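**Q** with the sequence up front, the predicted model follows.
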Amino acid sequence: MSENNQLRDVFDAIADPTRRRLVRLLAEAEEVPLHELTAQFDMGRTAVSKHLTILKEAGLVHDRKVGRETRYRLNAAPLREVQDWVAYYNKFWHANLLRLQHLLEEDEE
């Protein structure tokens, strides 16, 4: 577990397309009530809540009660782990594509 005391792995949390869509919706707004998020999906409030719980366990989502309403906001900091992982492989592909380019240039000569 990280310093955020995450209960769930970030990669596991974003593995599902519905949760990735929730992350995107939350990234586009400062804070979104549950009923507005639910309206974006072909599923019930309970199913959306379960996805939000998984994102919350990974530290990606924070919620707060405002009266009887729950509002959600994105905490993108845990996504840094994903960015770092992708960056490593970006370097790998860049180096391999450079080697391929050199080989192709040698064949042209």
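**A** Here it is on my side, so go on.
**Q** from here on, just use CA atoms for contacts and neighbour counts.
**A** OK.
**Q** so which residue is smack in the middle of this protein?
**A** For the chain, residue 14 is the residue whose C-alpha lies nearest the centre (Cα atoms, centre = their mean; 4.8 Å).
**Q** then this one, side by side with the first:
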Amino acid sequence: MSNDDDLDNVFKALANPVRRRLLDAMKDGPRTTGQLCEAESSLDRCTVMQHLKALETADLIIVRREGRERWNHLNAMPIKAVHDRWIAPYARGAVAMLADLKERVEG
């Protein structure tokens, strides 16, 4: 994650519930495109492929071809970059405020 454009792509990809479900389906291991299409059976294959392309553009998945199969692997590094940049600093501040509040209440 080198720049704001990369982070923008990650946020855009994560903003869609279908894409989040596809990522959830890959959290325990890689899945073929066919398996992901079965998991999202209410969508046609072309639509699932468009969502997978958005995830690949955001570098949230890594795609490997093995013969006729297309394996989709979760890439957690962009999610970690979002955590490190946006979540961790705010969480530290919130934890410090809660600790201070606890100390004041308990005296």
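**A** Nice, I can see it. Treat the numbers as computed from the prediction; the structure is a model and nothing was measured.
**Q** quick one: residues contacting the residue nearest to the centre of the first structure.
**A** Residue 14 of the first structure makes contact with 20, 55 under the criterion Cα atoms under 8 Å, 6 or more residues apart in numbering.
**Q** if we go to 7 Å?
**A** residue 20 (Cα atoms under 7 Å, 6 or more residues apart in numbering).
**Q** how much space between it and residue 81 of the first structure?
**A** 12 Å (Cα to Cα, to the nearest Å).
**Q** again with residue 16 of the first structure
**A** Separation of residue 16 of the first structure from residue 81 of the first structure (Cα to Cα): 17 Å.
**Q** ok, now residue 59 of the first structure?
**A** 12 Å.
**Q** got it, and residue 87 of the first structure?
**A** Distance from residue 87 of the first structure to residue 81 of the first structure, by Cα to Cα: 10 Å.
**Q** cool, residue 73 of the first structure as well?
**A** On the measure of Cα to Cα, residue 73 of the first structure and residue 81 of the first structure end up 19 Å apart.
**Q** comparing these two, which shows the higher neighbour count?
**A** residue 73 (21 against 12; other Cα atoms under 10 Å).
**Q** and the gap between the residue nearest to that one when sequence neighbours are not counted and residue 75 of the first structure?
**A** With sequence-adjacent residues excluded and distances taken as Cα to Cα, 6 or more residues apart in numbering, residue 73 of the first structure is closest to residue 31, at 4.6 Å. As judged by Cα to Cα, residue 31 of the first structure and residue 75 of the first structure stand 11 Å apart.
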